[in-house]
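**Student:** Need the 3D shape of this:
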Amino acid sequence: MSFETDMIIDRRRLKRRLTFWRIVGVLAVVAAVLTALAPFDLSVNKDRIARLEVDGIIVDDRLREEALADIAEDDKVKALIIAINSPGGTFTGGDSLYQSLRKVAEKKPVVTVMGGTAASAGYMIAIAADYVIASAGTITGSIGVIMQTADVTGLMDKIGIKPVVVKSGHLKAQPNPMEPFSEAARRVTEGIIGDFYDMFVEIVIERRNLPKSTAYELADGRIYSGRQAAANGLIDAIGRESDAIKWLAANHNVDDQLPVIDIKIDYEDEPWRELVGKSLGKALFSERLRLDGVLSLWHPEGYLD
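**Tutor:** Purely as a prediction, here's the structure:
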């Protein structure tokens, strides 16, 4: 056999080997991708129970509402668990989330599991569920709303600063730290607070099936332990997530062996949301200034993650 023939044979062998290893490499990449996506496929294509974690301060959240709308229409999701650890937040944030959860509840069973705290707007969203469970030591209740301001005009006088405010009417931009809080402004503000408060209590009356007088008596702003809340009809039972799953199985024939999959919300384009929600308890004074409007919030100064 000539030298040239040997060269040709060797080249063909080398080419076959390169082709083989290229195929092996491609298959390895495909296998790695499939392995990485395996958990995702399990959660999307198989029956499951979804879990929504509400942790920290509650604010308006379009992405969360869209995720819940998808959950409502997903036939593979057999039930929703709301896991709450929140002292509340803005009234509109709580109300928006409450409405979104009620839409889910129209399509499938929803159960709430309260963590360490589920107060104020945190309680509002909790009672969107068909069944509410808390730990004995959960801090809940704090049914009410609050709007806070400060009058710094006296301090400004002492340091020689005189604010100048030009506005179209005497009730514009009231309350305002740069002006004394007039009686007319106070009456208007109290009227707004009263209206928001009535809306909150009406939700409690409807969802907890309480007499109006009882609901207003309980809704004086105080907090309750989980045991006290159960005794007063504000929640259904003392327990944990395993008890929620048992309730779903007993009352809605939901398979108690289904996996519980967290709802993942991609905040890549809005990273500030997670920052506000989870860091508020640690850096409250500066963060609290970002919460505009009427709040439904339980003493966040004492709130810890």
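**Student:** all contacts plus neighbour counts: C-alpha atoms, from now on.
**Tutor:** Noted.
**Student:** so L234, which of the three states?
**Tutor:** coil (DSSP: H, G, I helix; E, B strand; the rest coil).
**Student:** That one against N209, yeah?
**Tutor:** No - using Cα atoms under 8 Å, L234 is not in contact with N209; the gap is 9.4 Å.
**Student:** quick one: the helices in the protein?
**Tutor:** Per DSSP state H, the chain carries helices over the ranges 3-45, 62-73, 91-105, 121-126, 153-158, 183-208, 212-218, 226-231, 241-252, 272-279, 284-288.
**Student:** quick one, which of those helices is packed in tightest?
**Tutor:** helix 121-126 (a mean of 31; mean count of other Cα atoms under 10 Å).
**Student:** and T138, how many neighbours does it have?
**Tutor:** Neighbour count for T138, taken as other Cα atoms under 10 Å: 23.
**Student:** Could you pull up the residues touching it?
**Tutor:** Going by Cα atoms under 8 Å, 6 or more residues apart in numbering, T138 touches M114, G115, G116, T117, A118, Y224, S225, G226.
**Student:** Residues contacting stretch 181-190, please?
**Tutor:** Against stretch 181-190 from outside (Cα under 8 Å, 6+ apart): D151, L171, Q174, P175.
**Student:** Just flag the most distant two among those.
**Tutor:** Pairwise distances across the contacts of stretch 181-190 (Cα to Cα) peak at 15.4 Å, for the pair D151 and L171.
**Student:** would TSV of the helices of the chain with distance to P300 be doable?
**Tutor:** Shown next, in TSV, are those (distance: least, Cα to Cα, whole Å):
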stretch	distance to P300
helix 3-45	35
helix 62-73	23
helix 91-105	15
helix 121-126	12
helix 153-158	26
helix 183-208	19
helix 212-218	21
helix 226-231	19
helix 241-252	25
helix 272-279	12
helix 284-288	7
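**Student:** List just the one of those helices that sits closest to L258.
**Tutor:** That would be helix 241-252 among the helices of the chain, by Cα to Cα, at 9.3 Å.
**Student:** which other helices and strands contact the closest one?
**Tutor:** Here helix 241-252 touches strand 110-119, going by 3 or more Cα pairs under 8 Å, 6 or more residues apart in numbering; DSSP states H and E.
**Student:** For the most centrally placed residue in the chain, which residues are in contact?
**Tutor:** The centroid of the chain falls nearest to V54 when counting by Cα atoms, centre = their mean (3.2 Å). Contact analysis of V54 by Cα under 8 Å, 6+ apart lists I82, A83, I84, N85, S86.
**Student:** Tell me which of L234 and N209 has more neighbours.
**Tutor:** Neighbours were counted for L234 and for N209 using other Cα under 10 Å; L234 has more, 25 against 12.
**Student:** I have a second one here; can you model it like the first so I can compare?
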Amino acid sequence: MANRADDIIDRRRLRRKLTFWRIAALLVVALVIAATSIWFMRDGIGGATISHIAKVKIEGTITEDDELLKRLERIGKSPLVKGVIIAIDSPGGTTVGGESIFEAVRKLAGEKPVVAQVGTLAASAGYMIATASDHIVARQSSIVGSIGVLIQFPDVTELMAKIGVKLEGVKSSPLKAEPSPFSPTTDEERAMLRALIMDSYDWFVGLVEDRRPLSRTEVLAVADGSIFTGRQALDRKLVDELGGEQEAVDWLETKGVDAGLSVVEWKSTESGGFFSPLSMSGVAGKLLGIEGLGSDLAERIGADRLFLDGLLSLWQPAPGTLGD
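**Tutor:** All right, here's what the predicted structure looks like:
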């Protein structure tokens, strides 16, 4: 009887030991997988560990994006990257955002051959970024251009009068916090805005003149805010070639890049966190079988523009925004 009890105790001890080592083994495997994932994804290249052509997508409304700037910097330093495709599909965004990415792409072009591939749209700040590359490829029906600057602001003075609301204020000088939607715009305020707009416009035109095979007169002829198809843009020397990714790769080949290399997208390694509103809404959408309930939906309804500040360069600004 005693021997049977001892056998039961030994079996229980053995079972506990087996359970412990199973858990330990699972933890080790999990740590190895996590370490391997971090190693492969450390640059946001999805595990690419051989020479390749890097692809960076710039889509939607353009803003100052520290992660994107760091990603472009890492691409420039990576010995695995032999050439770069900047894939653009954007109506524009903040002027400062476009400027910072333009400068980052120019710096990158000093390290690697860089070509811009225009998708549906590269307008305003989107086109500004495209000019930072050394070659621009666009589809025949792509929309390109919208070089110019515009400020728009609402005037709600009549509405305030109807509902009986008055705004009082004390300021140090007449132009402080002007223009304001709560008071009619004066000639002095319009002159201030005109000077601001023309300075930004002159800067934008200068970038295009410097980066494209056009004289200033030729740039001014297309810098009236007009948009063009890819075919029209080619005739006006705003793009260099019609086509898509294959044509972009073919151009890189003329710069000594092996056309047989894989094109690998370098994606953002940052996110808003699992418990951010957009992430949670995305998870909820998947659980409900509704794709794109998170950030995609926010972009569709224009909620991403709520977070814009500063001077904008947009092809189609929403009413009451600042754009071009």
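**Student:** Could you get me the TM-score between them?
**Tutor:** After superposition, the two chains reach a TM-score of 0.84 (TM-score structural alignment, normalised by the length of structure 1), with 297 aligned residues with a Cα RMSD of 3.4 Å.
**Student:** Still touching in structure 2? Go through the contacts of V54 of structure 1.
**Tutor:** Among those, the ones whose aligned partners also touch in structure 2 (both residues aligned by TM-score structural alignment, their matches' Cα atoms under 8 Å) are I82, A83, I84, N85, S86.
**Student:** Would you mind giving those as CSV with distance to G144 of structure 1 and neighbour count added?
**Tutor:** Formatted as CSV, those follow (distance: Cα to Cα, whole Å; neighbours: other Cα atoms under 10 Å):
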residue, distance to G144 of structure 1, neighbour count
I82, 21, 23
A83, 21, 23
I84, 18, 24
N85, 18, 25
S86, 15, 33
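**Student:** Give me the subset of those residues that lies in strands.
**Tutor:** I82, A83, I84, N85, S86 (DSSP state E).
**Student:** looking at it, the fourth one is touching I57, isn't it?
**Tutor:** No - applying Cα under 8 Å, one finds N85 of structure 1 not in contact with I57, separated by 9.1 Å.
**Student:** residue in structure 2 matching I263 of structure 1?
**Tutor:** Using TM-score structural alignment, the partner of I263 of structure 1 in structure 2 is K267.
**Student:** L159 of structure 2 pairs with which position in structure 1?
**Tutor:** The alignment partner of L159 of structure 2 in structure 1, by TM-score structural alignment, is L155.
**Student:** again, but for L68 of structure 2
**Tutor:** Checking TM-score structural alignment: L68 of structure 2 goes with R64.
**Student:** And that match, how far from S100 of structure 1?
**Tutor:** Here the criterion is Cα to Cα, to the nearest Å. By it, R64 of structure 1 lies 9 Å from S100 of structure 1.
**Student:** wait, isn't Y127 of structure 2 in contact with G148?
**Tutor:** No - in this structure Y127 of structure 2 lies outside contact range of G148 using Cα under 8 Å: 11.1 Å.
**Student:** Show me which of the contacts of stretch 181-190 of structure 1 are buried.
**Tutor:** Among those, those classed as buried by 16 or more other Cα atoms under 10 Å are L171, Q174, P175.
**Student:** is it possible to export those to CSV including distance to D255 of structure 1?
**Tutor:** CSV is the format used below for these (distance: Cα to Cα, whole Å):
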residue, distance to D255 of structure 1
L171, 57
Q174, 54
P175, 53
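**Student:** how many neighbours does the nearest residue to the match of L68 of structure 2 once chain neighbours are set aside have?
**Tutor:** Spatial nearest neighbour of R64 of structure 1, excluding adjacent residues (Cα to Cα, 6 or more residues apart in numbering): I265 at 6.6 Å. Per other Cα under 10 Å, the neighbour tally for I265 of structure 1 reads 12.
**Student:** where's I265 of structure 1 relative to I58 of structure 1, distance?
**Tutor:** I265 of structure 1 is 15 Å from I58 of structure 1, by Cα to Cα.
**Student:** same deal with S225 of structure 1?
**Tutor:** With Cα to Cα as the criterion, S225 of structure 1 and I58 of structure 1 are 21 Å apart.
**Student:** Give the residue from these two that has the larger number of neighbours.
**Tutor:** I58 (30 against 18).
**Student:** close enough to count as contact, K212 of structure 1 and V204?
**Tutor:** No - using Cα under 8 Å, K212 of structure 1 makes no contact with V204, being 9.2 Å away.
**Student:** picking that back up, for the contacts of T138 of structure 1, work out which two are farthest apart.
**Tutor:** Every pair of these checked by Cα to Cα; the farthest is G115 and Y224, at 13.4 Å.
**Student:** More neighbours: these two, which one.
**Tutor:** G115 (23 against 19).
**Student:** Can you give me the distance of that one to A231 of structure 1?
**Tutor:** From G115 of structure 1 to A231 of structure 1 the distance is 18 Å (Cα to Cα).
**Student:** got it, and A32 of structure 1?
**Tutor:** 53 Å.
**Student:** Likewise for R187 of structure 1?
**Tutor:** On the measure of Cα to Cα, R187 of structure 1 and A231 of structure 1 end up 36 Å apart.
**Student:** Nearest residue to the alignment partner in structure 2 of I245 of structure 1 in space, please, no chain neighbours.
**Tutor:** Under the alignment (TM-score structural alignment), I245 of structure 1 pairs with V249 of structure 2. Nearest non-adjacent residue to V249 of structure 2, counting by Cα to Cα, 6+ apart: A259, 6.1 Å away.
**Student:** counterpart of L311 of structure 2 in structure 1?
**Tutor:** So, by TM-score structural alignment, L311 of structure 2 is matched to V294.
**Student:** before we move on, the earlier item: reformat the contacts of V54 of structure 1 as TSV; add distance to G94 of structure 1.
**Tutor:** As requested, the contacts of V54 of structure 1 are exported to TSV (distance: Cα to Cα, whole Å):
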residue	distance to G94 of structure 1
I82	14
A83	15
I84	12
N85	13
S86	11
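**Student:** Which members of those residues are the farthest-apart pair?
**Tutor:** I82 and S86 (11.7 Å).
**Student:** in terms of contact, does L150 of structure 2 touch I197 like I think?
**Tutor:** Yes - using Cα under 8 Å, L150 of structure 2 is in contact with I197, at 6.8 Å.
**Student:** how close does D195 of structure 1 sit to G141 of structure 1?
**Tutor:** With Cα to Cα as the criterion, D195 of structure 1 and G141 of structure 1 are 19 Å apart.
**Student:** Next: A219 of structure 1.
**Tutor:** 8 Å.
**Student:** out of these two, which sits in the busier spot?
**Tutor:** For A219 of structure 1 versus G141, the count of surrounding residues by other Cα under 10 Å is larger for G141: 29 against 20.
**Student:** All good on my end, thank you.
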